[in-house]
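S.K.: based on what follows, work out the 3D shape:
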Amino acid sequence: MKDALVVGTGVVGTSVGLALRAHGVRVYLRDADPAAAKIASCLGAGTAADPPGAVDLAVVAVPPALVPGVLVRLQGEGAARHYTDVASVRARPQQEAAALACDSARYVGGHPMAGSERSGPLAARADLFDRCNWVLTPTADTRTDTLNAALELVAICGAVPVLMEADAHDRAVGLVSHAPHLMASLVAALLERGEERMVSLAGPGVRDLTRTAAGDPDLWVDVLGANALVVADLLEELSEGLEDAVAGLRAMGAADEDKRSSGARVVGDLLRRGRAGRARIPAGPGAVPKRYEEVTVVIGGRPGELARLFTDASRAGADVEDVRLEHAAGRPGGLVRLSVPGDRREVLMTALHNGGWRHR
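M.R.: Alright, predicted model coming up:
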């Protein structure tokens, strides 16, 4: 790939430009907002100008509802030899593009499973797509060289290509992205109504849970509208679980001991199923999901203590997947929570005991 045109200089489009430029590809930028294109250009994502002729690949990085119209206009002006996009829904844009007589042979839909709750070019990073899944949805009409151009883009951006049908993709992202985003927004909406003193107690758990709720509402209305029925079905399933949880909690608060026991079983079952579902999430693209367990270690405030802990964990052969630090109020040190594969938990605990660490 020698040159490319990126249309739309938000966080994803600008990140695509930065990744391409890092590999020596000439990139031309276009945006309905000239100021956004200029910022992306100043960041090094490309030149805010139209290319002198047809480029190797045009990347359409606009909201899903705008993709068909932009795609057809680009093809009408002969902007590129091949075309792709980065929309987070696939079926409707492809159907609408076909209805507008788009040349489907030279277009393949795409969706990098990466992004940010922040928007705009200033949130872009050249490494945004490193090791992320990048879905491509070729059809029977897609030319081989067009698919290869999109695969080259994925490779340059450091992502992992995943080929899927458009409908299957939309069902998948509904499950792992769109419905969770709405649930994060529902929890965050509770915080909006909470008293300031209550909200001030929020810690990393609720921040992690509601991170995606900070996204652009207008953009998400567009995304959810293009996948509305899939997401509605998933939320209906969630509502059944919420009803069970409410009934179980009310029973746990009852005076009758049998009711309390029954409610505890319902809530406990929900928590266990949630833990099992969380364990199915792979550590990375192509990885086999592992079961992780947490080991909590008490540390003091001495210099180098955290480094010594990591060294001891490494010598024990414990692959630490995640680390959370919790400082103790009013005194140095605190707790370090290490997430490790379940089959290494006992080994790590033995090593920590032998190293004189206090753990639980």
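S.K.: rest of the way, CA atoms for contacts and neighbours
M.R.: Will do.
S.K.: so where do the helices sit in the protein?
M.R.: Here the chain has its helices, by DSSP state H, at 11-22, 34-42, 67-76, 91-99, 144-156, 166-173, 179-193, 196-199, 204-209, 217-226, 228-252, 257-279, 305-315, 345-354.
S.K.: second input sequence below; structure requested for side-by-side comparison:
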Amino acid sequence: MTPIEDTAISSAVVIGTGLIGTSIALALRQKGVRVFLSDRDPSAVRLARELGAGEDWPSDRTVDLAIIAVPPQFVAQQLLDLQKNDTARVYTDVASVKVLPLDQAAQLGCDLSSYVAGHPLAGRERSGPAAARADLFLGRPWALCPTPETTPAALDTALELVALCGGNATQVDAEQHDRAVAVVSHVPHVTAAAVAARLSEASDTALGLSGQGVRDVTRIAAGDPSLWTGILSGNATPVAEVLEALVADLSAVARSLREFAGEGAAVSGVTDLLERGVRGTGRIPGKHGGPARTYAVVQVVIGDRPGELARLVQAAGETGVNIEDIRLEHAPGLPLGAAELYVQPEAADALADGLRRRGWHVPV
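M.R.: Predicted coordinates for the structure are as follows:
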């Protein structure tokens, strides 16, 4: 643990030791911040503490920063309770909607000058402290939504929190934030859940034919339903608007397909959506937030054995080629699978040749 210098945050309390709260605590601990933990579930605090995220919080202890990591609908009341006890100099939260907690905080009479609404856009399909990682926020966007009442000192402290956790701070209006996350986070989750829900009724034959595509589309659908119900209800109108537009697109495709099946008509509606999908995918920021890049894929056959992926990564490193991403696909019923290594196009041949020389099977 490296002590921090010239910083406004030497101590912090994390209220809510779930995935995000515990990950923040772990990141701050690595930077030498003294972290206290609190949660209505004592077992969650105990597990977070055992993971090295911090220590139990004496409720009369004051700190530099209080981080409220609870569902959106509970943020404002938690903020009020903390401020009544002068818990911290500055307060922030990590809820994935911002208009609701800010409106409720104003209605409750909270001190908005010391509060900076925040939202780190990082997460996993798993939840709880056991899924926490100190590096969860590295390079990830972290929205901060200061109000006209927010003091410069409070904003500076929030910016320091983001920096200590390795995130990229973005200041944005709360309403603009909620409309943005409806498009890039909330509706994608609902859509993934809708696709996954079809699988609950699918035949064993269909499931036996499932490949990496359906796994990619449905991965985030494994998130905690109760948590996501709170998130979606807290951002109800923007999410509903985007869903209605999505439904209109899907309905148009369905009509085109039925017309094609019945009369042989052109399926221009289908092509239009697919082309817009390609353009939209191309607009997603790439590595380090820069423009999206098109990578070459080198596929390598690997055995389904302990340590096999580590051996492959080591062999790839020996070739001197930087691996941008890795995806795995298992072969149903067979003790092997395929690792897809994503690299810069100009490096693909060197990686493939280097791996073949080291005994790996790389299909041509």
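S.K.: quantify their similarity with the TM-score.
M.R.: TM-score of the superposed chains, computed with TM-score structural alignment, normalised by the length of the first structure, equals 0.85; 347 aligned residues with a CA RMSD of 3.0 Å.
S.K.: which one of the helices of the first structure lies closest to Arg337 of the first structure?
M.R.: Comparison of these against Arg337 of the first structure by CA to CA identifies helix 305-315 as nearest, at 11.3 Å.
S.K.: give me the contact list for the closest one.
M.R.: The contact list for helix 305-315 of the first structure, computed with CA atoms under 8 Å, 6 or more residues apart in numbering, reads Ile299, Asp319, Val320, Leu348, Ala351, Leu352, Gly355.
S.K.: which pair of those spans the longest distance?
M.R.: It's Ile299 and Asp319 that sit farthest apart of the contacts of helix 305-315 of the first structure, by CA to CA, at 19.7 Å.
S.K.: ok, these two, which is more surrounded?
M.R.: More neighbours surround Ile299 than the other of Ile299 of the first structure and Asp319, with 20 against 16 (other CA atoms under 10 Å).
S.K.: quick check: the more buried one touching Ala328?
M.R.: No: between Ile299 of the first structure and Ala328 there is no contact, the gap being 9.9 Å when judged by CA atoms under 8 Å.
S.K.: need the residues touching each of these two.
M.R.: Going by CA under 8 Å, 6+ apart, residues that sit against Ile299 of the first structure and also against Ala328 are Gly334, Leu335.
S.K.: aligned partner of Lys98 of the second structure in the first structure?
M.R.: For Lys98 of the second structure, the aligned position in the first structure is Arg90, judged by TM-score structural alignment.
S.K.: what's near enough to touch that match?
M.R.: Contact partners of Arg90 of the first structure, counting by CA under 8 Å, 6+ apart, are Gly109, Gly110, Thr137, Ala166, Asp167, His169, Asp170.
S.K.: could you measure from the fourth one over to Ala179 of the first structure?
M.R.: Translated: Ala166 of the first structure. 18 Å (CA to CA, to the nearest Å).
S.K.: over to the fifth one?
M.R.: From Asp167 of the first structure over to Ala179 of the first structure the distance is 16 Å, taken as CA to CA.
S.K.: between those two, who's got more neighbours?
M.R.: Remark: of Asp167 of the first structure and Ala179, Ala179 carries more neighbours, 21 against 15, as counted by other CA under 10 Å.
S.K.: before we move on, back to that, just name the most buried of the helices of the first structure.
M.R.: Of those, the one with the most neighbours on average (mean count of other CA atoms under 10 Å) is helix 11-22, at a mean of 25.
S.K.: residues in contact with that one?
M.R.: 6-8, 26-27, 29, 40, 44-46, 59-61, 86, 115-116, 118-128, 153, 156-157.
S.K.: residue in the second structure matching Gly277 of the first structure?
M.R.: For Gly277 of the first structure, the residue aligned by TM-score structural alignment is Gly280.
S.K.: quick one, what contacts that match?
M.R.: So Gly280 of the second structure contacts nothing (CA under 8 Å, 6+ apart).
S.K.: now with 10 Å, please.
M.R.: For Gly280 of the second structure, the contacting residues are Leu274, by CA atoms under 10 Å, 6 or more residues apart in numbering.
S.K.: list the contacts of the residue nearest the centre of the first structure.
M.R.: Most central in the first structure under CA atoms, centre = their mean is Ala114, positioned 4.8 Å from the mean C-alpha point. By CA under 10 Å, 6+ apart, Ala114 of the first structure lies in contact with Val12, Ser88, Leu128, Phe129, Asp130, Arg131, Cys132, Asn133, Trp134, Ala159.
S.K.: if we go to 7 Å?
M.R.: Leu128, Phe129, Cys132 (CA atoms under 7 Å, 6 or more residues apart in numbering).
S.K.: just give me the match in the second structure for the first one.
M.R.: What that stands for is Leu128 of the first structure. Using TM-score structural alignment, the equivalent of Leu128 of the first structure in the second structure is Leu136.
S.K.: tell me how many other residues crowd that match.
M.R.: Leu136 of the second structure: 23 surrounding residues under other CA under 10 Å.
S.K.: wait, what's in contact with it?
M.R.: Ser23, Ala122.
S.K.: how far away is it from Arg34 of the second structure?
M.R.: Counting by CA to CA - Leu136 of the second structure and Arg34 of the second structure are separated by 19 Å.
S.K.: excluding its backbone neighbours, what's nearest Leu191 of the first structure?
M.R.: Closest residue to Leu191 of the first structure apart from its sequence neighbours, by CA to CA, 6 or more residues apart in numbering: Val199 at 6.4 Å.
S.K.: ok so, going back, dump the helices of the first structure to CSV, plus distance to Met1 of the first structure.
M.R.: Converted to CSV, those look like this (distance: least, CA to CA, whole Å):
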stretch, distance to Met1 of the first structure
helix 11-22, 9
helix 34-42, 20
helix 67-76, 19
helix 91-99, 24
helix 144-156, 8
helix 166-173, 26
helix 179-193, 35
helix 196-199, 50
helix 204-209, 38
helix 217-226, 30
helix 228-252, 36
helix 257-279, 39
helix 305-315, 42
helix 345-354, 47
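S.K.: out of the ones you listed, which comes closest to Ser339 of the first structure?
M.R.: helix 345-354 (8.8 Å).
S.K.: alignment lookup: Leu250 of the second structure to the first structure.
M.R.: In the first structure, Leu250 of the second structure lands on Leu242 (TM-score structural alignment).
S.K.: ok, its match to Leu224 of the first structure distance?
M.R.: Distance of Leu242 of the first structure to Leu224 of the first structure, computed by CA to CA: 21 Å.
S.K.: and Gln95 of the first structure, by the same measure?
M.R.: 17 Å.
S.K.: ditto for Leu190 of the first structure
M.R.: Distance of Leu190 of the first structure to Leu224 of the first structure, given as CA to CA: 21 Å.
S.K.: again with Val55 of the first structure
M.R.: In this structure, Val55 of the first structure and Leu224 of the first structure are 32 Å apart, going by CA to CA.
S.K.: sweet, I'm off.
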